[in-house]
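Engineer: From the sequence below, what's the structure:
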Amino acid sequence: MDRRELARCLRVWRDRLNPQSAGLPAGGVRRAPGLRREEVARLAGLSVDYLTRLEQGRAGHPSASVVEALARALRLSDEENAHLFRLAGHADPRARPVTRHLTPGVQRMLDRLADTPVLVLDATWQTVAANSLLTALLGDMTEGTAREQNLLWRHFTGLPSRVVATAEQDAAFEAAAVADLRAAAGRFPDDEPLRTLISDLRGVSPRFDRLWQEHAVAHHTSSRKTIMHPQVGALTLDCDVLTVEGSGLRTVIYSAVPGSSDDHGLALLRTIGTQFASPLT
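Structural biologist: So this is what the prediction gives:
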């Protein structure tokens, strides 16, 4: 149990709520943003004294039922709910091991989207599969050691990549990716490969370790990336991240605006194929 971080999160989550979003009357002038402590206590069915001790890091180990009540009262997202359970020293009751199995449906999607680069990742950012056009675009992401097939490991250890970004873009990606990995840690607290990855990343990358200690929790969504291909040149593509419901697998689909120079570049890449798709090691 991490009492100090639990206390901080409870205060932050309480401060971001307003009475209307929690189904409460506004109650006149408020000296501070968010809900009053007694309002959250009432919504969660707890005593104000106990909630005060939780928010000050002085309370004992809260039960799973108390954690669930607080999550409901604070209107937490699934990722935040999982994080709250972990901070309180409980496994998320909805957690399952990280899915690394490529389902038949996702395989069929890979087969049918032959003219679109598609990458499949698990919740730890480990490469599960890629179609031939993705391999032509980024290089062979399924070769090399297991660590070399993990996108976060590659990024934070400086392994070769065809993605080019400004310092600001890199910083935004890193913050979002680490927050996403922390959300995965909350969802899958007993997944040994995930725990080992986090420990190893903290040991090898000071930047990752600093971001990890910020305790941000979020789910990574879509973005735009510029890829410098050795034959086609620069391609700026939309990267839409779709989660496979019930499995946790993510499909990352790269696409260009129709008729744009980037679209023409992808068409040329389809012609070239995978002859320049050697591993990025």
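
Engineer: rest of the way, CA atoms for contacts and neighbours
Structural biologist: Will do.

Engineer: Am I right that Gly259 falls within a strand?
Structural biologist: No - read with DSSP: H, G, I helix; E, B strand; the rest coil, Gly259 is coil and lies in no strand.

Engineer: To what extent is it buried, counted in neighbours?
Structural biologist: Per other C-alpha atoms under 10 Å, the neighbour tally for Gly259 reads 8.

Engineer: Next, find the distance separating it from Val106.
Structural biologist: With distances taken as C-alpha to C-alpha, to the nearest Å, Gly259 is found 28 Å from Val106.

Engineer: next one: Thr251
Structural biologist: 8 Å.

Engineer: Looking at the two, which one has more neighbours?
Structural biologist: Neighbour totals were compared for Thr251 and Val106, and Thr251 leads with 23 against 17 (other C-alpha under 10 Å).

Engineer: where along the stretch 1-150 of the chain do the strands fall?
Structural biologist: Along the stretch 1-150 of the chain, counting by DSSP state E, counting those that start in this stretch, strands occupy 118-121, 127-130.

Engineer: The first one: how far from the chain's middle?
Structural biologist: It stands for strand 118-121. With C-alpha atoms, centre = their mean, to the nearest Å as the basis, strand 118-121 stands 15 Å off its chain's centre.

Engineer: by contact count, what packs against it?
Structural biologist: Contacts defined by 3 or more C-alpha pairs under 8 Å, 6 or more residues apart in numbering; DSSP states H and E place strand 118-121 against strand 127-130, helix 132-138, strand 250-255.

Engineer: I have a second one here; can you model it like the first so I can compare?
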Amino acid sequence: MASHEFGAAVRQLRESTAPATVGLPVGRRRVRGLRREELGELAGMSADYVRRLEQGRSHPSAGVVKAIARALRVGRAEYERLCALAGYAAVDGQVPNEVGPGAMRLLERFPDTPMFVSDAAMNLLAVNRAFLALGHWHLNGDPWEWNIAWRTFCDPFDGFKQSAADATDHESVLVAQLRSALLRYPADVSLAALVDEMRSRSRPFDTLWRAPRPVSAYESSAAFIHPEVGAVTLVGSLLAVPGDDLAALMLTAAPGSADAARLGEIVGGAGEPTILRVGQSGPG
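Structural biologist: Next up, the predicted model:
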């Protein structure tokens, strides 16, 4: 089964890779992406071997996985995923937590839209002032006080309210993200400890972990109870940040709505700095 999943992933990446991105001429092509012969040449293997890999008839070595990832010029996240599917831990196997320039630009360009950037383990790494202005994220000194999944299942916020349907969608996304992260980073001790602790502390999380629900959409709605302005309903949309294995969440209100007006009032009173890097010990 693992070989078939690895092969399917390689084929999907090969067919979605534009020739120009790996230094090959475009020309007239009858197939999408790269040909097997082209991937084989770039990775130093035969086209027949690439075919056997994609069909799940051959199990790759760790070196082959690395060669294919290098040939396709995939980002770290995809390399980690290929390693996991092939049954290997990547070089260090740790969840990356560096906020790259792409993620920083997102935060900088939407200063009036509440937004944060998180790593694959759902730890907040950076937030903008509009997000903090919502006033719901209170710190408690817990080791995982900046982890979205932990706060949702084990220490929920008083100022964050969702309908049953939205809570179901939100929880399904968090579990799916953590399961995917644990698959890609099996050697990350902190991530494993987080999952084990959550399974012990939260029965709903443990139930979802054992029988995850399918994710229909990576967004959900919630009411944020601001201490001065009152409730403002926002839709959170989770966006992938390719290459760095990060995610950004944007919170938006319906244009022209009362919620948009209340959000404008909240954000208008936010001070500096525009962006804060956060972590286990709070803003820094």
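
Engineer: Overlay the chains and give the TM-score.
Structural biologist: Once superposed, the chains reach a TM-score of 0.63 (TM-score structural alignment, normalised by the length of the first structure), with 216 aligned residues with a C-alpha RMSD of 3.9 Å.

Engineer: before we move on, back to that, mind giving me CSV with the helices and strands packed on strand 118-121 of the first structure and columns for distance to Arg210 of the first structure?
Structural biologist: CSV is the format used below for those (distance: least, C-alpha to C-alpha, whole Å):
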stretch, distance to Arg210 of the first structure
strand 127-130, 25
helix 132-138, 28
strand 250-255, 26
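
Engineer: So which of those is nearest Arg3 of the first structure?
Structural biologist: For those, the distance to Arg3 of the first structure is smallest for strand 250-255, at 32.6 Å, taking C-alpha to C-alpha.

Engineer: residues of the next helix-or-strand element following that closest one that come out buried?
Structural biologist: Where DSSP states H and E defines the elements, the next helix or strand beyond strand 250-255 of the first structure is helix 261-272. When neighbours are counted by 16 or more other C-alpha atoms under 10 Å, the buried residues of helix 261-272 of the first structure are found to be 262-266, 269-270.

Engineer: Please give me every residue in contact with Gln162 of the second structure.
Structural biologist: Shown in contact with Gln162 of the second structure (C-alpha atoms under 8 Å, 6 or more residues apart in numbering): 221-223.

Engineer: Next: Asn97 of the second structure.
Structural biologist: Neighbour list for Asn97 of the second structure: 119, 125, 246 [criterion: C-alpha under 8 Å, 6+ apart].

Engineer: okay, stretch 222-232 of the second structure sits on what stretch of the first structure?
Structural biologist: Using TM-score structural alignment, stretch 222-232 of the second structure corresponds to residues 225-235 of the first structure.

Engineer: what does stretch 190-204 of the second structure give?
Structural biologist: Counting by TM-score structural alignment, stretch 190-204 of the second structure falls onto residues 193-207 of the first structure.

Engineer: So for the matching stretch, what gets flagged as buried?
Structural biologist: Going by neighbour count (16+ other C-alpha under 10 Å), the buried part of stretch 193-207 of the first structure is 194, 197-198, 201-202.

Engineer: From those, pick the one nearest Gln149 of the first structure.
Structural biologist: Using C-alpha to C-alpha, Leu197 is the member of those that lies nearest Gln149 of the first structure, at 12.1 Å.

Engineer: what secondary structure does the residue positioned nearest the centre of the first structure sit in?
Structural biologist: The centre of the first structure sits closest to Asp180, judged by C-alpha atoms, centre = their mean, with a distance of 1.9 Å. Three-state call for Asp180 of the first structure (three-state DSSP): helix.

Engineer: for the second structure, longest strand please?
Structural biologist: Scanning the second structure for the strand with the most residues, using DSSP state E, yields strand 230-241.

Engineer: Could you list every helix and strand in contact with that one?
Structural biologist: strand 219-226, strand 246-252, helix 258-268.

Engineer: in it, what counts as buried?
Structural biologist: Within strand 230-241 of the second structure, the residues scored as buried using 16+ other C-alpha under 10 Å are 231-238, 241.
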